[in-house]
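Peer 1: Have a look; sequence and predicted model below, questions after that.
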Amino acid sequence: MTEAVAVAEKPASAALSRARINLIFGTIVLGMLMAALDQTIVSAALPSIVADLGGAGHMAWVVTAYMLTEAVSTALAGNLGDLFGRKLIFQVSAVIFIAGSALAGLAHDMLLLIVARGIQGVGAGGLMVTAMALIADTIPLRERGKYQGALGAVFGVTTVVGPTLGGLFTDHASWRWCFYVNVPIAIIMIALAARTIPHVRAAARPIIDYAGIGLVAAGVSCLILGLEFGGQEYPWGSWQILALFVASAVLLAAFVAVELRAREPMLPMKLFRSNVFTVCSILSFIVGFAMIGSMTFLPAYFQYVDGVSATMSGVRTLPLVVGLMFTSILSGQVVAKTGRYKYFPIVGTAVMALGLFLMSTMGRSTGTWRESLYMLVLGMGIGLSMQVLTIVVQNTVPYADLGTATSGVTFFRTLGSAFGATIFGTLYTNQLTPNLAAALERSPGVPPQVASSPEALRRLPIEQAAPIIDAYAEAIDFVFQWVVPVALLGFVVAWFLKQVPLRDSVRGGASDVGEGFSMPNSSDRVLLLEQSVSQVMRKAKRDKTIGPAVLADSGSGLTRGQAWALGQVYMVNRVRGRATIAAIAQLHHVPDEVLEPVFVRLIGTDHLEAEDGSLRLTADGLLEVEQVRAAWRRWLDTQLEDWDNRDPADRALLDQALDNLAAKLLDEAFQEADTAKVV
């Protein structure tokens, strides 16, 4: 991606009051909430969907279609936001999400539902990847850390409430309301975004790797379709399945060839020369594979085998999520304090394998407490494994590759989720089909429609229901049993992860819930660097003293009020080309008369001059502002001195980004002071 600097029609963070910032944040949270929630909300509803629409063999595709299109959309939406404006892409993504949600709710067969879920995924990817960018566009750097942490917490909470909420809709309304509920919320969100979020575009035109994104999407889709159809629609050795696998290999090989030659590749192949990036990508894939796969099929187990309602099946998954959250937060705290991370994925994958094995032993006679313990073990393993992966990658790549490496690890996690849902589904269907046929022979008089409905199955006498229940239990146990080797592969791979010193500026985010849940992040290296700076400022807890300290270090003779006023003239002239008192007052939502005295007083000095109402810095004024800006740059150097970039070209990119950050800090420096006090 090109080094793009965000430029607003008006300086976004300077223009916004606290109330409006909070309203914007609420709007962004709504978008993130819907997109993240729909990853898991359907899991408790899947048995009812199958009973209503049929197509049990394609049940996993309700999840896979969403995850796959979300992965592709995430890779594309960030660049499109730079090209057309993040606000526009956020709103367009919401419209696409509404269309997919409405179509999913109206679906009359499984194929239409899967298509609708794919459309939803396109919108969800755009919503999630632009959320962090919009935070950067609207929240001042000194406050951004807490907002980023809150957004990450939202992503974590949806993992907890998704299955339960889906169960509530299924039991008390219809599974269709898992999708319908998005429509009014998204409409409200679009209206709020139109009124509150400022339009921000990139000054540089990004280069988008359309060929790379298209080839990897097509290649992965062919591979997933081959795994899905194999043994169900067609025999594994049929020409159809072989053709899908060959097409996948050709398309993925073409993807590699394109990435080796692309000017701005979606996934630079040179990243795989790094041991850390390669290992973390594999582990991210495995963690996503186990997490989404297990969360998709556990509610089905509880409904068919334990005979609980859809709502209770969502509640029953809570031990897994509690274990995941506990070890994610715990390991994050340890990594943030010590900088040691290597043994977390090693222990985590071992515990994950143990949890999967224990869950493969569950059956009709297994008690609730034992099931909860097994899920807790699996969740703890996933949480220990997933926490450090993004943080480690951000510490080992040069600045030029920071965005692509960060988004690359998240991309592999999302792909792992898609493959997990597919392979879990294939194993489940291939085992359930013969088992269920044999069970129905032992339960004469039970039609297949009753066997496919958890609610109808619960009404059967135990003598008739037992063989069918055992068929479902054996099928799901078979799935978990065959996923144990995948977790053990992760255990072996984790030993190859190198321990490297962690940058303090990146370590600060290790304890955030969002990092623990591998929340999709921007591929924009500038925004990621700003995220690191905001973590430093948050960790330092010196937000109110940084500005005055930097002003004193600059050697400038300006007061805080004068520095603020000259900084406003500097920034507004830089963005709009013409600064006036009225324009600056409008940015801060105050009458012209409030700010006029300070600017009139400065015009009488050697720092500021006015002509036909336009304000312009004198040579002395510009020198003073540059002194303050240079002081901010020195402060950034001290805070980011652990970014050791020896390559001259990469160092030049980092220097350019730090210069841009210094200008932004100059603009934001004294905004915490009440505007009236400036006078």
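Peer 2: Now that the structure is in, tell me what you want to look at. Numbering: from 1, shown residues only.

Peer 1: going forward, measure contacts between C-alpha atoms and count neighbours the same way
Peer 2: Noted.

Peer 1: what's near enough to touch G425?
Peer 2: By C-alpha atoms under 8 Å, 6 or more residues apart in numbering, the contact set of G425 is G57, H58, M59, A60, E228.

Peer 1: Excluding chain neighbours, what is closest to the last one?
Peer 2: Nearest non-adjacent residue to E228, counting by C-alpha to C-alpha, 6 or more residues apart in numbering: T426, 5.7 Å away.

Peer 1: then this one, side by side with the first:
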Amino acid sequence: MTTTREPDTGAASTPRPPVEPEAPVEQQGRMTHRQILEALSGMLLAMFVAFLSSTVVSNALPTIITDLRGSQSQYTWVITATLLASTASTPIWGKLADLFDKKRLIQLAIVVFIVGSMLAGLSQSVGTLIGWRVLQGLGLGGLQALVQIAMAAMISPRERGRYSGLLGSVMAVATVGGPLLGGLLVDTSWLGWRWCFYVGVPFAAVALVLLQRTLHLPVTKRRVRIDYLGAAFLTAGVSALLIWVTLAGDRFAWASTETALFLTGGALAVVAFLVTETRAAEPVVPLRLFRDRTTTLAIVASVAIGVAMFGSTVFLGQYLQISRGYSPTAAGLLTIPMVGGLLVSSTVSGILITRYGRWKGYLVAGSLLVVAGFGLLATIDHETSMVPLGVFLFVLGTGIGMTMQNLVLAVQNTVAASDLGAASSAVAFFRSLGGTIGVSVLGAVLSSRVGTLIAAGLPPEAAAAGSGSGSIGLADLADAPAPVQELIRVSYGDATGRIFLVSAVIAAVAVAAVVLIREVALRTESGEERLSRESGERAPARV
């Protein structure tokens, strides 16, 4: 017998809420795997431009400083200027990401970075080069913060590991390709070192086009209140303290009137910043973030990892070229073991974290490997064989790959969705701060040690000719007599192990911080899904 179904009027059944058509995936705060890959293409290319430009310049610096007749202090400042600007601007970029269109901010950061790079390539003196490197650093600060923030908005912490592996791969390719490309440019007479600043422009242009076509992130329309006063105090305080670290012991004594002025001014600016943040409606760095144990410990570890990232790459290139006599191209090839370790560990750890949802073990193992790598590198001198050096670099790269991205992941998994931008940029900020302090302090240690070794081994004929005392250094390498040139090279080779020993001690702080971090299960919601749930509203449409 055929039964006819009566229309369901709801009178005799449990009432059901009206079913709305499912919104397009772009409006749900989640994206498909294909959409994520498309969106990541432009962002990863932008990061590739930033890392490529940084590594190209790092490897070319010995040639640049020698050509422009710069000093060891200026060598350090070329790196420090970019890190200083990047460090001071990173929290500001992060806060702007919570208030404005993230895609437009990423594009703006790319443009600023490219303009700074082009102008740096036109420099006729080290002082001018340092000035334009500051502008370059402002763009770099935006890129390193905003790409992480955009990824957090699109992808859940549980799934982010597999995509963080892609970011690690891009970094590895840029880190390998940068020194090699920089070496080829420097060694090619009709191009020269200036093209190290121009080479990223075509990649940046493509990145801008890709971002415009593929990146579609929600923009929350709300009243914007920018904490200009807090940003000003933060920049002033960080700049004063980092400039002091860079100049003290070189331009003036550690215990001097200048030191007192820098420390007093920096401390007052930091205090004013903290007071401002407690009263600002939209603080640049919400102080409530530091109430969370994971965030605070991850930030402490990031400072130490920053020393590992920047200190190793900056002074390793100088060691290979100045002390060991390798060309820029060969120096780039010799860093492949470190980059290979970073590539493998960041990719594999990301995949395993996504599969099993556990992340603390990789942080602990990675931080221990960083300490071990630096400890091994502390044994090198001007005669160290390249085979063990390659092994030491592989150990260090493996440790950095397992810790750098996963520290950001741990913080993003913990904080509220509305604080993702500020928290992500805070980790990047303190990592850059560690790098800036590391380069400055390690540069001062290296300069002091080199001066001592030169003074002890200066040939009698050079002293009799008035070549001096321990003041001979990198600036004299091109014009000094052959015996003095050899002494400078040997001194740099023997002094380099000292800075890696200091780095190992600093990296031990990261181990202690990571061990104390409490592991929290990875969330399965993207940043936009969490923001929608926490605010009780539908996720905003993408643009």
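Peer 2: Noted; the coordinates are in hand. The structure displayed is predicted, hence computed values, not measured ones.

Peer 1: TM-score for the pair, please.
Peer 2: The TM-score (TM-score structural alignment, normalised by the length of the second structure) is 0.80; 505 aligned residues with a C-alpha RMSD of 3.9 Å.

Peer 1: from the contacts of G425 of the first structure, which two are the most distant?
Peer 2: M59 and E228 (10.3 Å; C-alpha to C-alpha).

Peer 1: what residue of the first structure matches up with V441 of the second structure?
Peer 2: Here V441 of the second structure is matched to I423 in the first structure, going by TM-score structural alignment.

Peer 1: Let me know the next secondary structure element after the strand or helix carrying that match.
Peer 2: Assigned by DSSP states H and E, I423 of the first structure belongs to helix 402-442. Using DSSP H and E, the helix or strand that follows helix 402-442 of the first structure towards the C-terminus is helix 448-451.

Peer 1: Output the contacting helices and strands for that following helix.
Peer 2: helix 454-458 (3 or more C-alpha pairs under 8 Å, 6 or more residues apart in numbering; DSSP states H and E).

Peer 1: Just the buried positions in the helix it packs on, please.
Peer 2: For helix 454-458 of the first structure, burial by neighbour count (16 or more other C-alpha atoms under 10 Å) applies to P454, E455, L457, R458.

Peer 1: Equivalent analysis for stretch 357-375 of the second structure, please.
Peer 2: Counting neighbours by 16+ other C-alpha under 10 Å, stretch 357-375 of the second structure gives 357-360, 362-375 as buried.

Peer 1: Then stretch 196-208 of the first structure?
Peer 2: Result for stretch 196-208 of the first structure [16+ other C-alpha under 10 Å]: buried residues T196, I197, P198, H199, V200, R201, A202, R205, P206, I207, I208.

Peer 1: Can you report how many residues lie near the residue lying closest to the second one once chain neighbours are set aside?
Peer 2: Same thing as I197 of the first structure. Once flanking residues are discounted, I197 of the first structure sits nearest to I24: 6.0 Å by C-alpha to C-alpha, 6+ apart. By other C-alpha atoms under 10 Å, the residues close to I24 of the first structure number 24.

Peer 1: Which residues does the strand or helix carrying I24 of the first structure contact?
Peer 2: Applying DSSP H and E as the criterion places I24 of the first structure in helix 18-37. Helix 18-37 of the first structure is contacted by residues 94, 121, 123-125, 127-128, 131, 134-135, 138-139, 147, 151, 154-155, 158-159, 161-162, 182, 185-186, 189, 192-193, 196-197 when judged by C-alpha under 8 Å, 6+ apart.

Peer 1: thought R442 of the first structure was touching A466?
Peer 2: No. Judged on C-alpha atoms under 8 Å, R442 of the first structure makes no contact with A466 at a distance of 9.7 Å.
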